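Enquirer: Fold the following and give me the result.
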Amino acid sequence: MAWKTLDDMELDGKVVLCRVDINVPVKDGAVTDDTRIRRIVPTVKDIVAAGGKPVLLAHFGRPKGERVPDMSLAIVRPALEAALDLPVSFAEDCIGAPAKQAVAALEPGQVLLLENTRYHAEETRNEPMFAASLAALGDVYCNDAFSAAHRAHGSTEGIARLLPSCAGRLMQAELSALEAALGAPERPVVAVVGGAKVSTKLDLLGNLVAKVNHLVIGGGMANTFLAAQGVDVGKSLAEHEMADTAREILAKAEDAGCEIVLPRDIVVAREFAANAANETVEVNACPSDAMILDAGPETVAYIQGVIENARTLIMNGPLGVFEMEPFQKGTFAMLDVIAGQTGAGSLTSVAGGGDTVAAINASGHGEDFTYISTAGGAFLEWMEGKTLPGVAALEG
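Expert: This next block holds a predicted model:
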């Protein structure tokens, strides 16, 4: 762990510039889901408890360097105050006189929210002068926005080079979880990767086969691999043009000693609809007018056995069309075992990605993983083995 945490910093009497992700959904002028806001509470509270003055840096939407009224962070201030149970003041800019005056007026026990950093085009261009203008407002920089760490922006990368820097509690938890899952994991390691397209996850698959013992492939991606092996997948979603690539990944996995787990039996239907008439058949018996919508019970039982013998699991994607009855059965049955093994202390389980989190929540296991990342692109790039600029900057 080359990066520092809040525990390594002297915060008493210091202005702490804290990059957070509070890019939350809003409807009719009110926040509709405050999950991201609630997740920054430990960091802000710990800064206040240590005598520091938290000044929050954040983006909201994509204003592309323009002042777009609908993308003002002022809209999240009431939800911030409610979550933090602390007074939150607001500055109409993140640099210059409005920001300086608001920082100077900040009292101990108060929080300051600065206006949308992306109102300035220099933010996304990571221009040194803009980063310096941000840094001039504070004494310490704390990055608690792992979800923005894959962007080399002024408020995520540039400023970290100019001030004593550390990870916030959410960033610390995310990095620790990912290190446990892929950096120095307990073996055997299982990765579950699903989704529609192989083409969007080539880097991910290529990185994982060299790092995990078992790679479970589900969803439309599995159909592409089956088709590449000569299996007729009927009208299933599949990227037939990716056949050569799929075969290359299979060969790479074999060389690395990684078992790729593909469906052995499948649940098929002739229409893509909830409660469509369906049947379970062997993987090589998909009717030409049907589509594969879930893994079959034999496949799920095999996956469950792999998970029961594993010590570490990382998940990015479901096994089937979990949004529709009854094609969620395979994914949910797998999640039951992951949750059980995690609860028993036998498995470290880390998951991330929009569909993945939705599937976990729909199965009722939202509290049963070791760690669930809401970081989206940053989580995926970490799994792909890429360097995240916001993290690298903390490592100095």
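Enquirer: okay, CA-based contacts and neighbour counts for the rest of this
Expert: Noted.
Enquirer: Which elements pack onto the strand or helix carrying residue 393?
Expert: Assignment of secondary structure by DSSP states H and E places residue 393 within helix 389-394. In this structure, helix 389-394 makes packing contacts with strand 165-167, judged by 3 or more Cα pairs under 8 Å, 6 or more residues apart in numbering; DSSP states H and E.
Enquirer: Tell me the helix or strand right after the strand it packs on.
Expert: As the chain continues past strand 165-167, the following element, by DSSP H and E, is helix 169-178.
Enquirer: I would like the residues contacting that following helix, please.
Expert: Contacts with helix 169-178, where a contact means Cα atoms under 8 Å, 6 or more residues apart in numbering, come from 5-6, 39-40, 42-43, 143-146, 350, 370-371, 373.
Enquirer: what about 7 Å?
Expert: Counting contacts by Cα atoms under 7 Å, 6 or more residues apart in numbering, the residues outside helix 169-178 that touch it are 5, 39-40, 42-43, 143-146, 350, 371, 373.
Enquirer: this one as well, want them side by side:
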Amino acid sequence: MAKLTVEDLQLEGKKVLMRVDFNVPIKDGVIGNDNRIVAALPTIKYVIEHGGRAILLSHLGRVKKEEDKPGLSMRPVAERLSNLLNKPVTFVPTTEGKQLEDAIAKLQNGQVLVMENTRYEDVEDGEYVKRESGNDPELGKYWASLGDVFVNDAFGTAHRAHASNVGISANMEQAAAGFLMEKEIKFIGGAVDNPAHPFVAILGGAKVSDKIGVIDNLLGKADKVIIGGGMTYTFYAAKGIKIGNSLVEEDKIDLAKEIIEKAGDKLVLPVDSVVAEKFSNDVESKVVENDIPDGYMALDIGPKSVELFKNVLQDAKTVVWNGPMGVFEMSNYAEGTLEIGKFLGTLSDATTIVGGGDSTAAVQQLGVADSLTHISTGGGASLEYLEGKTLPGIAAISEK
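Expert: Take a look at the predicted model:
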């Protein structure tokens, strides 16, 4: 069944509750990166252009004690949103009560209101009570009472059952997906459920344990699964290849052996590595094939691995990439990640989907983001979706 979307709703004159993902980096009241705010603009604009009164809810960071609140206020976010929309945005510094209710009552068609960080509700009288993140039924019911319809555009929290997504949905006659959520369902859900073949998954990052569910699920769906990043060396250890001082999860070596046996030639591992004696950008590095010398650690894939991966990818019709190929934050070990990102930008006949902070940063740094089909806004949500899990935030959206 297809999900209800914002385009299916009658918006004129309606109070439209919108769960957005404005969980942006803020330091000393200054927003470091506003990509998530920008990503929500199409849905917000659609609502207000169609006469809706937009009431935006989002969490920001983790609020575990009273002292966390001042640094995690949504006020700077509301100000940035106002600049991006080029129109006033009402900010209400609370999540419950008369001040919020009065402000909503004053909203006119086409106006926007941002309420305070939903996770302020997780701390009450100095205690960490997790009302929002614990999906308190009364809180979800209260927030639902503030609007006429509900639009969920926050894929980044879709893997969590919170009061501001699942709780509101449970108390609304109609819960619809925003444009951003709709894209995530279409592309990531489509890649998992009905990909065009050849389908190639690229999985990087430090730990096998973080990606085991994804690897297991995708081995049953993909034609090839490329492995990069630190978790490579747990697979190396499982194959009896020397890993020097490289990152390894000793307790996952047997699991890696099982994956190798199950995968057969579907699993593609690096054939060379960039290694150094220290986890540092300031030491000499070198490229070695297969065995990592004693005293060295692998910090990126090498040039032969890049070429191998490109050969696997060149005929792909669907590509999903999650996780870096090396220690991307250090320039000496970013080459593998950057080369893969650059190559994906050339695959004009493929559906290319990127998720995860470092891989997303890589394609943005390269300026190839616009040539890819979809850049996911969800880290944990993308991973769980790729695992084939049912995401509570998506399940709570009404069917058409």
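Enquirer: In the second structure, which residues correspond to the helix holding residue 393 of the first structure?
Expert: Under TM-score structural alignment, the alignment places helix 389-394 of the first structure onto residues 392-397 of the second structure.
Enquirer: Would you mark the buried spots in that stretch?
Expert: Of the residues in stretch 392-397 of the second structure, those buried by neighbour count under the rule 16 or more other Cα atoms under 10 Å are 392-394, 396-397.
Enquirer: Buried subset of the contacts of helix 169-178 of the first structure, written for PyMOL?
Expert: Isolation of the buried members of these (16+ other Cα under 10 Å) is achieved in PyMOL through the command below:
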select buried, resi 5+39+40+43+143+144+145+146+350+371+373
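Enquirer: Can you convert the contacts of helix 169-178 of the first structure into a markdown table and add a column each for secondary structure?
Expert: Below are the contacts of helix 169-178 of the first structure laid out as a markdown table (DSSP: H, G, I helix; E, B strand; the rest coil):
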| residue | secondary structure |
| --- | --- |
| 5 | strand |
| 39 | helix |
| 40 | coil |
| 42 | helix |
| 43 | helix |
| 143 | strand |
| 144 | coil |
| 145 | coil |
| 146 | helix |
| 350 | strand |
| 371 | strand |
| 373 | strand |
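Enquirer: Dump the contacts of helix 169-178 of the first structure to CSV, plus distance to residue 223 of the first structure.
Expert: Shown next, in CSV, are these (distance: Cα to Cα, whole Å):
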residue, distance to residue 223 of the first structure
5, 44
39, 37
40, 39
42, 43
43, 43
143, 40
144, 38
145, 35
146, 32
350, 25
371, 29
373, 27
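Enquirer: And the contacts of the helix holding residue 393 of the first structure?
Expert: Under the criterion Cα under 7 Å, 6+ apart, external residues in contact with helix 389-394 of the first structure comprise 3, 149-152, 156-157, 160-161, 165-166.
Enquirer: Pull the contacting residues for residue 301 of the second structure.
Expert: 228, 270, 272-274, 325-326, 336.
Enquirer: Ignore what I typed, I meant residue 343 of the first structure.
Expert: Residues in contact with residue 343 of the first structure (Cα under 7 Å, 6+ apart) are residue 368.
Enquirer: Next, work out how far apart it and residue 150 of the first structure are.
Expert: Distance from residue 343 of the first structure to residue 150 of the first structure, counting by Cα to Cα, to the nearest Å: 31 Å.
Enquirer: ok, now residue 122 of the first structure?
Expert: Distance of residue 122 of the first structure to residue 150 of the first structure, given as Cα to Cα: 17 Å.
Enquirer: So for the two, which residue has more residues nearby?
Expert: residue 150 (24 against 18; other Cα atoms under 10 Å).
Enquirer: And that one, what's its match in the second structure?
Expert: Taking TM-score structural alignment as the alignment basis, one finds that residue 150 of the first structure is matched in the second structure by residue 159.
Enquirer: helix/strand/coil for the residue nearest to the spatial centre of the second structure?
Expert: Closest residue to the average C-alpha location of the second structure: residue 378 at 1.5 Å, with Cα atoms, centre = their mean. When the structure is reduced to helix, strand and coil (three-state DSSP), residue 378 of the second structure reads as coil.
Enquirer: Skip the chain neighbours and tell me the closest residue to it.
Expert: residue 156 (4.0 Å; Cα to Cα, 6 or more residues apart in numbering).
Enquirer: How about the contacts made by residue 293 of the second structure?
Expert: Under the contact definition (Cα under 7 Å, 6+ apart), the residues listed for residue 293 of the second structure are residue 244.
Enquirer: Aligned against the first structure, show me the partner of it.
Expert: Alignment of residue 293 of the second structure against the first structure is given by TM-score structural alignment, with residue 287 as its counterpart.
Enquirer: separation between its match and residue 396 of the first structure?
Expert: Here residue 287 of the first structure is placed at a distance of 57 Å from residue 396 of the first structure (Cα to Cα).
Enquirer: for residue 67 of the first structure, same thing?
Expert: For residue 67 of the first structure, the distance to residue 396 of the first structure under the criterion Cα to Cα works out to 33 Å.
Enquirer: ok, now residue 131 of the first structure?
Expert: In this structure, residue 131 of the first structure and residue 396 of the first structure are separated by 16 Å, where distance is defined by Cα to Cα.
Enquirer: With neighbour numbers in mind, choose between these two.
Expert: Set side by side, residue 131 of the first structure and residue 396 show unequal neighbour counts under other Cα under 10 Å, the larger going to residue 131 at 23 against 12.
Enquirer: what does the more buried one align to in the second structure?
Expert: Alignment of residue 131 of the first structure against the second structure is given by TM-score structural alignment, with residue 140 as its counterpart.
Enquirer: who's in contact with residue 244 of the second structure?
Expert: Residue 244 of the second structure makes contact with 292-297, according to Cα under 7 Å, 6+ apart.
Enquirer: Straight-line length of stretch 357-370 of the first structure, end to end?
Expert: Distance across stretch 357-370 of the first structure, first residue to last, is 13 Å (Cα to Cα).
Enquirer: swap that for stretch 196-210 of the second structure, please
Expert: Across its full length, stretch 196-210 of the second structure reaches 26 Å between end residues, using Cα to Cα.
Enquirer: quick check: it aligns to which part of the first structure?
Expert: Stretch 196-210 of the second structure maps onto residues 186-200 of the first structure, going by TM-score structural alignment.
Enquirer: Just give the closest residue to residue 399 of the second structure, not the sequence neighbours.
Expert: Looking at residue 399 of the second structure with Cα to Cα, 6+ apart, the closest residue is residue 3, at 4.4 Å.
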